[in-house]
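**Q** The following comprises the amino acid sequence and a computationally predicted model.
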Amino acid sequence: MAGFKYRDLTIVPLSREKMVIAADSIGGVGPKAGDIVKTSGEIVGRYGARVVLMELLAVKARPQVISCTVSCEWEPTGKEIYQGVLAEVKTLPFAIDITGSSEKNFTTNTTGAGFTAVGLGDELLVNRICETSDLYIVGVPLVGEEVLKFPELQATPHLVYELSQNNDVLEIIPCGSGGVGAELMWLKNQGFEIENVIAPPFSLEKSAGPGTSLLVAVKEGIELKAAIPVHYLGKAIKVKKT
């Protein structure tokens, strides 16, 4: 069956539900001599898994399996990355299978890994924004060393899962390297105008790294709360065609 793209996701209709696929990669971050940002393999695994899990959970797809392909040796770096993936998976209230591979032929001096998650869902949170919806930014855009320093300001897969279960939430959009601004531009390309904007205490263009912040659309008049910083941004209003 032919699939279709929705933002960074590939969605494939099946007989009773839809298969949703998310993929991401990371390089130059880790414990090796050539890495630009120094951190443990476990952190690499956690944040690599976090990105693809949040992409699935944001559209209300339940992750079934996550694959981690490590571009370096299994021991010790690959094993540490696997432990990070496992730790992130365990933050969710359901089981997810883990598979993957590592480099067995060559020695590398930088860390690299690819992450793919596959999920299933029926009534996905896709194209659900109403004629008029309220927009919130949940979490703070962080990148590089900031991600390691301020975990208390970041969105997590468990938070995205909780938001996806809220009937007042229409869509959840994890922000990436283009920041909140890139996701607002995507909304505009879908035919929405953003009005009554209240500027947040950070640049809308700042990279949100591994999805540290979310753009969340809710039913008009709903106040959104979370355990991390929440900023009311304004209204998304569907432009009527003339």
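**A** Yes, it's here.
**Q** can we go C-alpha only for contacts and neighbour counts from here?
**A** Fine.
**Q** where do the helices sit along the protein?
**A** Applying DSSP state H to the chain gives helices spanning 41-58, 79-89, 145-149, 157-164, 179-189.
**Q** how many degrees apart are the longest one and helix 79-89 in direction?
**A** Which is helix 41-58. 40 degrees (axes from the mean of the first three to the mean of the last three CA atoms, to 10 degrees).
**Q** Measure how helix 41-58 sits relative to helix 157-164, angle-wise.
**A** 10 degrees.
**Q** picking up where we left off before, mean neighbour count, the helices of the chain: which tops it?
**A** For these, average neighbour numbers computed from mean count of other CA atoms under 10 Å are highest in helix 41-58, which has a mean of 26.
**Q** which helices and strands sit right next to that one?
**A** strand 18-27, strand 29-30, strand 62-70, helix 79-89, strand 112-121, helix 157-164, strand 169-174 (3 or more CA pairs under 8 Å, 6 or more residues apart in numbering; DSSP states H and E).
**Q** Pasting the second one now:
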Amino acid sequence: MRDAIFLGNELWMGVDNSAGIGEKPGDVLSASESLVAEMAARVALLELWCVEAEAQQIVVINFTGNAAWNFYKLGIERLFQNIGLDCPPIAGSTESNMTTLQSGISVQIIGSRQKKCWYQTKKKLTPAEQPGNWFLIGKPLVGQAVLNTPTEVVALKELYLARLSDSISYCHPCGSSGVDAELSRLGIRASNPIPPGSAGPSTCVLVKSPLSLDALQRLFTASVLEI
């Protein structure tokens, strides 16, 4: 289930945060505030997709200041627009009493599960036991590399369409621990060399698919590697 949090009554929550990335002079990495929010929302949404839940409400915790709020909101709305989905309502809180030296944001997305997924089946099969093969879509990227090589960041619209068409049966986002750590969590031993490094804002995902490598690659702009 990756790191999605079960809230009860078929509700789940995906969360991601970012600090020191933005437009303040003290930030470690310079990036537009809208892009920072978009990437944080991306991770939280992928956490929901991992448990077959769809977004219903978004909560933003803004430590950057009042001026950043509209840009953060814009970035999150752009994420859903690029996928082709309506953006859920956005609410939250802003630190306005103290001026911070660096940017900071947390994005929480609450969603409900729409269909049965792997842990609801009678046989209780784990993702590794589901039919099909494992693939890595995209490459692990972090920091400036995310900005420099956008075509190697798995596109969420393409991933969403693949989920709708049942071209993939399970989606598992990779994070700062890297791909190898996620494979270990899933109990998978790779047959091919795995690219090292942090996957930052889930620039790559592990998926289970009944398709061949060539067929799956035709659905994605980013590179696809059979595990």
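**A** Everything's here; your move. Treat the numbers as computed from the prediction; the structure is a model and nothing was measured.
**Q** With distance to residue 218 of the first structure added, can I get the helices of the first structure in TSV?
**A** Formatted as TSV, the helices of the first structure follow (distance: least, CA to CA, whole Å):
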stretch	distance to residue 218 of the first structure
helix 41-58	13
helix 79-89	27
helix 145-149	27
helix 157-164	10
helix 179-189	14
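**Q** Please name whichever of those helices is nearest to residue 212 of the first structure.
**A** Among the helices of the first structure, helix 145-149 comes nearest to residue 212 of the first structure, with 7.8 Å by CA to CA.
**Q** Would you tell me which of the helices of the first structure gets closest to residue 198 of the first structure?
**A** Per CA to CA, nearest to residue 198 of the first structure of those: helix 179-189, 13.3 Å.
**Q** distance of the most centrally placed residue in the second structure from residue 17 of the second structure?
**A** Geometric centre of the second structure, nearest residue: residue 43, 2.8 Å, by CA atoms, centre = their mean. Plainly put, residue 43 of the second structure is 9 Å away from residue 17 of the second structure if you go by CA to CA, to the nearest Å.
**Q** Same question for residue 223 of the second structure.
**A** Residue 223 of the second structure is 26 Å from residue 17 of the second structure, by CA to CA.
**Q** Show me which of those two is the more surrounded one.
**A** Comparing residue 223 of the second structure with residue 17 by other CA atoms under 10 Å, the one with more neighbours is residue 17, at 20 against 17.
**Q** if I pick the residue mapped onto residue 25 of the second structure from the first structure, what's in contact with it?
**A** Counting by TM-score structural alignment, residue 25 of the second structure lines up with residue 33 in the first structure. Contacts for residue 33 of the first structure were tallied using CA atoms under 8 Å, 6 or more residues apart in numbering; they are 109, 110.
**Q** Residue 9 of the second structure too?
**A** Contacts for residue 9 of the second structure (CA under 8 Å, 6+ apart) come out as none.
**Q** corresponding residue for the residue nearest to the centre of the second structure in the first structure?
**A** Structural correspondence for residue 43 of the second structure with respect to the first structure (TM-score structural alignment): residue 51.
**Q** correct me, but its match touches residue 24?
**A** Yes - assessed by CA atoms under 8 Å, residue 51 of the first structure is found in contact with residue 24 at 7.1 Å.
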